[in-house]
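*Asks:* what follows is a predicted structure for the sequence shown.
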Amino acid sequence: MFVLTLRIALCLIVPFGAIFLLGAMPGVNLAWDFSNASGFIAGVLFLLLFAYTGRPLAQPRHDGKFFMVLHRDLGLVALAMLVVHVAVMLVDEPLVADQLSLGAPWPMVAGNAATLILLLLVPLSLASVRRRLWSTHRHFRRWHYAASVVILLLTAVHMIGIGYYTGAISKTVFWVALTVLALSARMFQPARPNLGAGGRRRKTARLASYLSIGVLCSGLLLAGIYSLLGSVDLPL
């Protein structure tokens, strides 16, 4: 469990530091910077969900439900961070509402489309709903994966197209590389996961929820720290 927590922490901190802290752009104000950092963390979580797909892994030695709940709850955390991103930005600058239309610049249209697809994806993925819509779990997984790929690509278009934080060529290449890596993760996953020998701990799903709550709190903390640093005259 410690190793999994450390991996997720590094997956959040390393991209965040590379994009936001290396060659940092000037801060705008507390709310604006907090909003954009929250949106970025949502994007990182989209990438992470391609690694933690709900399939059991060899480590930690938890039952299958742990991994399913982890995928579900990390998806909910990504949605929560995205809601924070949009809501705080609209409150701070109501004119942003003009960008929520098809007539907006294409990077904004991409972000809007990704948000709408995610808002549909989350409720349709709930067990009680998907069982009514798809005859088999395999059909659902194909649809779910396809929708997730579209969200990931639209997110990349949004972030790179806006360009304020990813304007440097190195940062653009870095985010493209992360996106390609996430999309190719499926190629390196065996048809049947290698679960290793030995038994597994049962009734561990709550641990996945606790871990996801920790990710949410950490994401908000990272966004808060960044917005505070951006409001003071400190070299980053």
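*Replies:* Yep, that arrived.

*Asks:* when you work out contacts or count neighbours from here on, use the C-alpha atoms and nothing else.
*Replies:* Fine.

*Asks:* look up how far residue 9 lies from residue 172.
*Replies:* Using CA to CA, to the nearest Å, residue 172 is found at 22 Å from residue 9.

*Asks:* higher neighbour count, these two?
*Replies:* The residue with more neighbours, out of residue 172 and residue 9, is residue 172; 19 against 15, by other CA atoms under 10 Å.

*Asks:* so which helix or strand takes in the more buried one?
*Replies:* helix 169-184 (DSSP states H and E).

*Asks:* which strands and helices lie in contact with that helix?
*Replies:* Packing contacts for helix 169-184, counted by 3 or more CA pairs under 8 Å, 6 or more residues apart in numbering; DSSP states H and E, involve helix 30-48, helix 137-162.

*Asks:* rerun that using 10 Å as the cut-off
*Replies:* Judged by 3 or more CA pairs under 10 Å, 6 or more residues apart in numbering; DSSP states H and E, the packing partners of helix 169-184 are helix 2-16, helix 30-48, helix 137-162.

*Asks:* dropping in the other structure now:
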Amino acid sequence: MFLILPLCAAYSVFLLCLWPYSTMHLSIAWEASMLCGFSALFFLLTLFALTGRPLPEPFFDGRFFLTLHRWLAWLFVGLVALHAGGIIWVDPQTLYDLWPSGAPGMQFGAAAAALAVVTPCLALQRVRRGLYATAAMFRRSHALLAMAVLGASVFHVVATRVHVALWWQVWMCAGIAVVACVLPVGERRLLARLPARHDGRRRRLHTAYLARRLAGAMLGVAACETVAFVLWRH
């Protein structure tokens, strides 16, 4: 599918920009955990672009985009868990940074991780129907929580200054976060102006399985690129 190539290219550029070669070399386990964190941030950004709203291309039904958004969200949560668990396993003293007297960057990272778990859970069908009276209320709440996760994540990446320490990296992270927050609104307005049909074509139905395959392919590519990147660094 044509979505795989742009996503993989964007992931490669994302790693190369936020992980310059001049940074310090640490253990393989540490760097793998850090790369899981950067991968989680990348998948979080893709969730703002692939919001579950049907796009003009691929011309599939809405279930495809909704399923893809859901699976990418769980991939994001899994990578956050690997990032946090790996860092704590390699350096247990990191837990001291979560105390009130700890570093603000680490505290924002912990808050982002907690919200990253809560947000997809609130989007589950049974929970959503029980908590929200209307779909509009859910969309607003979900968008606000997602922006809170993104803001806390970017502050965590910038404030810890483990790899993102150069001024252009900081501004790039801030710029990407702002664009990601505005993107769903612009996407919705743009799609509202587009015609509902394309030359009489109808959207392809029963494509949810393709979304699962695409998410699995993205996970495999991200894992391969992460391993290759760690080996290249060492």
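*Replies:* Alright, I've got the coordinates. Note that this is a predicted model, so its numbers are computed, not measured.

*Asks:* could you quantify their similarity as a TM-score?
*Replies:* Superposed pair, TM-score by TM-score structural alignment, normalised by the length of the second structure: 0.92. Supporting alignment: 229 aligned residues with a CA RMSD of 1.5 Å.

*Asks:* what sits against the equivalent of residue 218 of the first structure over in the second structure?
*Replies:* Under the alignment by TM-score structural alignment, residue 218 of the first structure pairs with residue 221 in the second structure. By CA atoms under 10 Å, 6 or more residues apart in numbering, the contact list for residue 221 of the second structure reads 4, 7, 8, 11, 215, 227.

*Asks:* any of those buried? List them.
*Replies:* In the contacts of residue 221 of the second structure, burial by neighbour count holds for 7, 8, 11, 215, 227, counting by 16 or more other CA atoms under 10 Å.

*Asks:* the residue sitting nearest the centre point of the first structure and residue 162 of the first structure: what is the separation?
*Replies:* Nearest to the geometric centre of the first structure sits residue 45, at 2.0 Å (CA atoms, centre = their mean). Distance, residue 45 of the first structure to residue 162 of the first structure, by CA to CA: 19 Å.

*Asks:* counterpart of residue 47 of the second structure over in the first structure?
*Replies:* The alignment partner of residue 47 of the second structure in the first structure, by TM-score structural alignment, is residue 49.

*Asks:* whoops, I mixed them up, residue 7 of the second structure
*Replies:* Residue 7 of the second structure maps onto residue 8 in the first structure, by TM-score structural alignment.

*Asks:* equivalent analysis for residue 108 of the second structure, please.
*Replies:* Residue 108 of the second structure maps onto residue 110 in the first structure, by TM-score structural alignment.

*Asks:* and whichever strand or helix holds that match, how far from the chain's centre?
*Replies:* Per DSSP H and E, residue 110 of the first structure falls inside helix 106-124. Its chain's C-alpha centre and that of helix 106-124 of the first structure lie 13 Å apart, by CA atoms, centre = their mean, to the nearest Å.

*Asks:* picking that back up, so which of the helices and strands packed on helix 169-184 of the first structure gets nearest residue 121 of the first structure?
*Replies:* helix 137-162 (7.4 Å; CA to CA).

*Asks:* the closest one corresponds to what range in the second structure?
*Replies:* Counting by TM-score structural alignment, helix 137-162 of the first structure corresponds to residues 135-160.

*Asks:* sorry, back to before: verify the stated contact: the match of residue 108 of the second structure with residue 103.
*Replies:* No: using CA atoms under 10 Å, residue 110 of the first structure makes no contact with residue 103, being 11.6 Å away.
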